[in-house]
Every structure is written in structure tokens, then in C-alpha cells.
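Trainee: predicted model and sequence below, questions to follow.
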Amino acid sequence: MDPFETVPLGGTGVTVTRLGMGLAPIGGLFTPVGDRAARDAVDTAWRLGVRFFDTAPLYGAGLSERRAGAALRGRSAFTLATKVGRRLVPDHHAAEGMWSEPSGASPVWDFSNAGVRRQHRESLDRLGLDRVDILHLHDPDEHFAQALTDALPALVALRREGAIGAVSAGMNQSAMLTEFARTGRFDCFLLAGRYTLLDQSGLRDLLPECERRGIAVICGGVFNSGILADPGRNTTFDYGPARPDIVAKARAMAEVCARHDVPLRAVALQFPLAHPAVVSVVIGMRSAAEAADAAAMAAVEIPGGLWRDLIKSGLLDAGIPVPG
């Protein structure tokens, strides 16, 4: 796979590289990053060929957008995605949950039509840019009705006005995204954690629907929050302790990969791209070292025998799309 190949995002005119940079980590996800390390991470990804970047107001309550904008301003020919659904309000004491660096703001839910337009403008202000290419509805799990009746028309209007290039939604589930796909009003989706070596639930509904409709899918969370990066040391699955059967399966996959002298994280990163609906994989990168590693893993040559061994071992279903 050429991780820096530029491919079209459906019929939108927007393009993405096969490997995208997820910008949640530079918002201080779990541990502080700081402005300098964040800039180094983006600079390294750029130098290696990444031209697709994905951020959100939620990530560090604005820190990710500010740091991304500082690193990307003055550059050209890149694709940037951000998200709507959480509006930031002043809070000078906030730094909570997964976010370790105070930003002076906290997120509140807002999928209203006016709220979406306001969030779009505020994201541009934080980024210091005049445009984002892709705008995702961000985690509307408990807000389906308002997302459909208020937020989606706002996104469609922004696309019609030329303010954005693509209408999308990003979620950790495939069922609601499938319902969104059936409206015929979305260009792409960001599917997190539901099309991976350990969880192919998106293959049951969303991916076939998107393939039929020509909707592009971007896959995130392909390491399922860490276990597929290093199951020997990291047994976190979707941000919680992994069940023993999940740990055992991940370690069995790692053993197959080791027999072929291929890192498991390379296999986990490249696996989703074999599906015809998937155009890009977004990997979170918090440092220059992580950016360099992601680029290296995306470029690893994976022998066909490795995929066959995963299937013969019962670790992947027969008939599932695999690279090559």
C-alpha cells in the first residue's frame, strides 16, 4: 500500500491520503503533549507525506484545533476535517476525563441548526483557517432526531454554499451511521473501532450500504484503543479493560504476525483498506515518533500467507476482504 496515495472521497471533489493523521492525541489525550510536541508530530506527518488531518472541538476542548491550525497555516494541498455537535463554552478550570490539559473551555451538546453554523465558524477561528473540507456530526448517539432534522440540513446548506466539501458523521457504532446513509445526504463517514481485526461489526450493515451508495468510509480506532498496537503490554479495548477472550485473540494474531516477521500494528492498520468502501485509515499520533511509526507501519509489505494463516487459524472469517 502506498500510504500517501491521494484518493477521491466519493464524488465530492475532496481527496484524502490513504493514511490520515488523527489529532485527538495532540489535544492532550490522557497525558499532556504541549504545543512543541504537537507541532513536531504534525510536521513529521507532513514531511512523510500525510495530507489528511482529522480534528474536533472536543479534542482537548479546542486545544487540538488550535495546535492543528498553527501547524497547518501557510501550507497548501491538504484536507482537513473537523466536527460539530459539541459547542465550547468558557470554563477556566476545566480539564477532565480523557483530556489532561486545561484549555479554558468545556464542551456542551448542541445539534441545533444555528448551533452547527456557529460551531463551524468557531472552529475556523480556533484553526485560524478560512476553510475545513469535511464536517462530521460528532457522536450523535443520543441526539439522532435533532441530528437528522436540524444539524444535517445545516451541513447540507454549508456544502451547497461551498463552505465545506463533504457532509459526514463520525461515530463508534455502525447502526446509526447506516440509518444516516439511507437518507442519501451524506458523502462520507468516519467509523471508529467497528471495522478492525477484532471487531468487524461495520461489515454487517454500514460498509455494504456505503459501497452500494458510493459513500466513502474513513476508518479510525483501528487499534481498538491500544490492544492491537501491542497486546503483550496493552490490554485496553475500546477505552476499557479487555475481556480475556479478546486479549487471547489479539495475542494469537500477534503470534501469527511474528511468524511472518510483520508487526501486528501494521496488519491492523492496513486491514480496513481492503474493503472497497474504505478510502482512508486515520491513526492518532501524539509525537514525531508516533507519526514516523504510523507511516512505517502503513508501508510494510504484508505477505499474502499471513492473511491466509489468520483465516486458517480462525482469527479472521473466510471471505472477509484482505489486502492483496
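Mentor: Everything's here; your move.

Trainee: going forward, measure contacts and count neighbours with C-alpha atoms only.
Mentor: Will do.

Trainee: ok, which stretches of the stretch 201-324 of the chain are helices?
Mentor: 206-213, 244-259, 264-270, 288-299, 304-312 (DSSP state H, counting those that start in this stretch).

Trainee: out of those helices, deepest packed?
Mentor: Across the helices of the stretch 201-324 of the chain, averaging neighbours per residue (mean count of other C-alpha atoms under 10 Å) puts helix 264-270 on top, at a mean of 24.

Trainee: that helix packs against which elements?
Mentor: helix 244-259, helix 288-299 (3 or more C-alpha pairs under 8 Å, 6 or more residues apart in numbering; DSSP states H and E).

Trainee: centre of the chain to the shortest one, how far?
Mentor: What that stands for is helix 288-299. Helix 288-299 sits 16 Å away from the centroid of its parent chain (C-alpha atoms, centre = their mean, to the nearest Å).

Trainee: by contact count, what packs against that helix?
Mentor: Helix 288-299 sits against helix 35-48, helix 264-270, with contacts defined as 3+ C-alpha pairs under 8 Å, 6+ apart.

Trainee: same list (those helices) but as CSV, adding distance to Ala71.
Mentor: Formatted as CSV, the helices and strands packed on helix 288-299 follow (distance: least, C-alpha to C-alpha, whole Å):
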stretch, distance to Ala71
helix 35-48, 6
helix 264-270, 25
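
Trainee: which one of those helices lies nearest to Ala145?
Mentor: Among those, the nearest to Ala145 by C-alpha to C-alpha is helix 264-270 (33.5 Å).

Trainee: coming back round to it: TSV please, covering the helices and strands packed on helix 264-270 and showing distance to Leu58.
Mentor: Shown next, in TSV, are these (distance: least, C-alpha to C-alpha, whole Å):
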stretch	distance to Leu58
helix 244-259	29
helix 288-299	21
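
Trainee: next up, a second structure to put side by side with the first:
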Amino acid sequence: MDPFENVELGATGVTVTRLGMGLAPIGGLFSPVGDETAVAAVDEAWRLGVRFFDTAPFYGAGLSERRAGRALRRHDRSRYTLGTKVGRLIRDEASEESEVWTEKSGAVFDFSAAGVRASHEESLRRLGLDRVDVLHLHDPDDHFTEAATQALPALAQLRKEGAVRAVSAGMNQSAMLTEFARTGLLDCVLLAGRYSLLDQSGLADLLPECRRRNIAVIVGGVYNSGVLADPFRPATFDYRPAPPEVVARAQAMARLCDRHGVPLRAAALQFPLAHPAVTSVLVGMRSPEEAADAAAMARVRIPGGLWRDLADAWLLDREIPVPLP
């Protein structure tokens, strides 16, 4: 599968590359990132063929959006797809000199219709662009009623007005995303960490529902926030220190991958794309080196024997779709 092939999100006419760039890291997630390095990471991803970029106001208290805009404004706007999110309003933006994600952003949850429009307008200002293509509800876990009755209809209205081209919701759980999918208002969903080599819980409800409704699934968190990138170093799982049993499982997968000459990162990145509901995977990239690594992992040829060995070792269910060699 060509990681830089353009594929349509549902029936929207919006296209994305199979490999997309998640822009949380250039907002300073986990560790500081300088402005030049952040912009260079976007530039390198572009040079390699990535044409799908996804950010959010919350990432670095506006820092990710500002840096993304600085890099992307130099390119033809018709040649890439950009997503951002609504649901948190930033009331204390990071300074231009910031290099690390700040939790002192004064971020407030707001899934009201007015909050959606305010967030969208503020994102355009930070990005310095006239539009975004995909607008996601961002982590409405504790705000389902307001998100369903106010935010989602407001997003649909923005789509009707032509302000955005695709309406989505992004979460770290599949159950509520499935409920949003059943409203009939979504074009796509962003599922983070729930369809990975370590966690396929999205397969029970969300992926089949999206397949039936022609809702495109974008998968984030393919490394489960770090443990599938390198389980032999202190690692995180779901943004917290990885539990010993999770580390052990990831290490067992890594050893089987080594037998086949395949980096675990490559298997983790490519695995979700085998499901017919999945259109694209987002990989966080904080530097040109990480952008180059993601592109290389997306191109690794993975023999069918690896997937069989993972199933034989009870590390992967035999019925789950896996990439063809």
C-alpha cells in the first residue's frame, strides 16, 4: 500500500494521504521542541509526500496551530488537507518563544454552538489560513449531551455553509464515537489508540458501524503514545507510564518482528490500514528525523509470516485483518 496515495474521506471529496502527520508533538508534547525544528519537521514530511496534517488548539496552547500555519502557508493550499479541533477554548496562549506544551493555557471545555464557531475562528487566526478542511469534536467524553445537541449540529452547519468540508469527532474511546457515528452527521472519525497492535477495542463497535455508513476512520496513536515505538526503554501507554504487562506484550511483539527483520514501529504503523474502514493513520512527528522515520516505516515490506507468528503466539487474533505482503 502506497503511504502517500491520496484516498477520499468517505464521500466528502476531501482526500488524504494514507500516512498523515499528527501535530501534537510540535506543540511540545512530552519534551520541548524549538520553533525551527517544528517547522522543519513539517517541511520534511511535505518533502516526503505527506499531504494530510492534523492539529488542535489544545496542542501547546495554540503553539502547534501557529507553527503548522507558518510551515503550510508556503505551500499551495489546494494540495493538502488540514484538520483541527473544537471543544476547548484557549484563554492563555503560549508565547512565541515557548518550546514545551503548557498546561497553564486556561483551556476551557466549550461544546456550545457559539463555542464551536469561536474555536473555529480562533484556529483560522492562529493558522493564518482561510480554511481548514476537517473539523473534529475534541475529546467530548464528559460532555456528550452538549456535544451531540449543540456542537455537532454547529459543525454540520459550518459544513453546509462551506466553511469546512468534513465533520468529525476525535476521541480515545470507541463507544461514544459510535454513538456520534449513528447521528448520521459525521463524515469521518479520529480514533486514537483503540485500534492498534495492543488494543483493538474499536473493532467491536466503531469500525463496523463506520464501514456500514461509509464514515472514514482515521487512526491515531498507532504507537499507543510510545510503547510500540520502543518497548525496551521507559515507555508510555495512553500517556501514562506503561504497565508491566503491556510492556511485556509489546516486547514479545518486538522480538517476533526482529525475527522477520521488521521494526515493531513498521508493523504498528501499517497494521490499522488493513481494515477496510480505515482510510489513514496519523503519526506524531516532532523533528525531520521522526518524519523520515515514519515515512520509512510506512514503506517497510512486512512478510505474511510475521502476522501468522503473532497469531500463533496469541498476540493477535487470527480473524483481524492484516496487511497483505
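Mentor: Received it, and whenever you're ready, just let me know what you need. Computed from a predicted structure; not experimentally measured.

Trainee: circling back: make CSV from the helices of the stretch 201-324 of the first structure and add distance to Val281 of the first structure to it.
Mentor: Putting the helices of the stretch 201-324 of the first structure into CSV (distance: least, C-alpha to C-alpha, whole Å) gives the following:
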stretch, distance to Val281 of the first structure
helix 206-213, 14
helix 244-259, 20
helix 264-270, 7
helix 288-299, 9
helix 304-312, 19
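
Trainee: out of these, which comes closest to Val50 of the first structure?
Mentor: Nearest of the helices of the stretch 201-324 of the first structure (C-alpha to C-alpha): helix 288-299, 8.3 Å.

Trainee: what residues are up against the residue most central in space within the second structure?
Mentor: Among the residues of the second structure, the one closest to the centroid is Gly220, at 3.4 Å (C-alpha atoms, centre = their mean). Going by C-alpha atoms under 8 Å, 6 or more residues apart in numbering, Gly220 of the second structure touches 22, 190-193, 281-283.

Trainee: returning to that earlier point: nearest to Arg160 of the first structure, of the helices of the stretch 201-324 of the first structure?
Mentor: Taking C-alpha to C-alpha, helix 206-213 is the member of the helices of the stretch 201-324 of the first structure nearest to Arg160 of the first structure, at 19.8 Å.

Trainee: from the chain's centroid, how far away is the closest one?
Mentor: 18 Å.

Trainee: by how much does that helix deviate from the second structure on average?
Mentor: Here the mean offset of helix 206-213 of the first structure against the second structure after fitting is 0.5 Å, by mean C-alpha distance after the TM-score superposition for the first structure.

Trainee: list the contacts of that helix.
Mentor: By C-alpha under 8 Å, 6+ apart, helix 206-213 of the first structure touches 174-175, 177-178, 181-182, 184, 216-217, 276-277.

Trainee: now with 10 Å?
Mentor: If you take C-alpha atoms under 10 Å, 6 or more residues apart in numbering as the criterion, helix 206-213 of the first structure is touched by 10, 173-182, 184, 186-189, 191, 194-195, 200-203, 214-217, 275-278.

Trainee: so where is it in the second structure?
Mentor: The counterpart of helix 206-213 of the first structure in the second structure, counting by TM-score structural alignment, spans residues 206-213.

Trainee: kindly report the same for stretch 175-186 of the first structure.
Mentor: Counting by TM-score structural alignment, stretch 175-186 of the first structure corresponds to residues 175-186.

Trainee: and the matching stretch, which residues are buried?
Mentor: 176-178, 180-181, 185-186 (16 or more other C-alpha atoms under 10 Å).

Trainee: ok, so of the residues you listed, who is nearest Leu82 of the second structure?
Mentor: Leu186 (16.8 Å).

Trainee: please enumerate the strands of the stretch 101-250 of the second structure.
Mentor: In the stretch 101-250 of the second structure, the segments counted as strands under DSSP state E, counting those that start in this stretch are 108-109, 134-138, 166-171, 188-192, 216-220, 236-237, 240-241.

Trainee: state the distance from Glu8 of the second structure to Ser280 of the second structure.
Mentor: Here the distance between Glu8 of the second structure and Ser280 of the second structure works out to 10 Å (C-alpha to C-alpha, to the nearest Å).

Trainee: wait, isn't Ala24 of the first structure in contact with Arg286?
Mentor: Yes - using C-alpha atoms under 10 Å, Ala24 of the first structure is in contact with Arg286, at 8.1 Å.

Trainee: when these two are compared, which one has more neighbours?
Mentor: Arg286 (27 against 23; other C-alpha atoms under 10 Å).

Trainee: helices of the stretch 1-150 of the first structure, start to end?
Mentor: Going by DSSP H, counting those that start in this stretch, the stretch 1-150 of the first structure shows helices at 35-48, 63-72, 113-127, 144-146.

Trainee: and those helices, which is most packed in?
Mentor: helix 63-72 (a mean of 24).

Trainee: now the angle from that helix to helix 35-48?
Mentor: Angle, helix 63-72 of the first structure to helix 35-48, by axes from the mean of the first three to the mean of the last three C-alpha atoms, to 10 degrees: 50 degrees.

Trainee: helix 63-72 of the first structure vs the second structure, average distance?
Mentor: Mean deviation for helix 63-72 of the first structure: 0.2 Å (mean C-alpha distance after the TM-score superposition for the first structure).

Trainee: from the middle of its chain, how far away would that helix be?
Mentor: 17 Å.

Trainee: cool, stretch 223-237 of the second structure as well?
Mentor: Taking C-alpha atoms, centre = their mean, one finds the center of stretch 223-237 of the second structure at 17 Å from the center of the full chain.

Trainee: ok, and what's touching it?
Mentor: Residues contacting stretch 223-237 of the second structure (C-alpha under 10 Å, 6+ apart): 30, 192-199, 221-222, 238-243, 246-254, 263-269, 283-284.

Trainee: what residues do Glu8 and Ser280 of the second structure have in common as contacts?
Mentor: Shared contacts of Glu8 of the second structure and Ser280 (C-alpha under 10 Å, 6+ apart): 16-18, 216.
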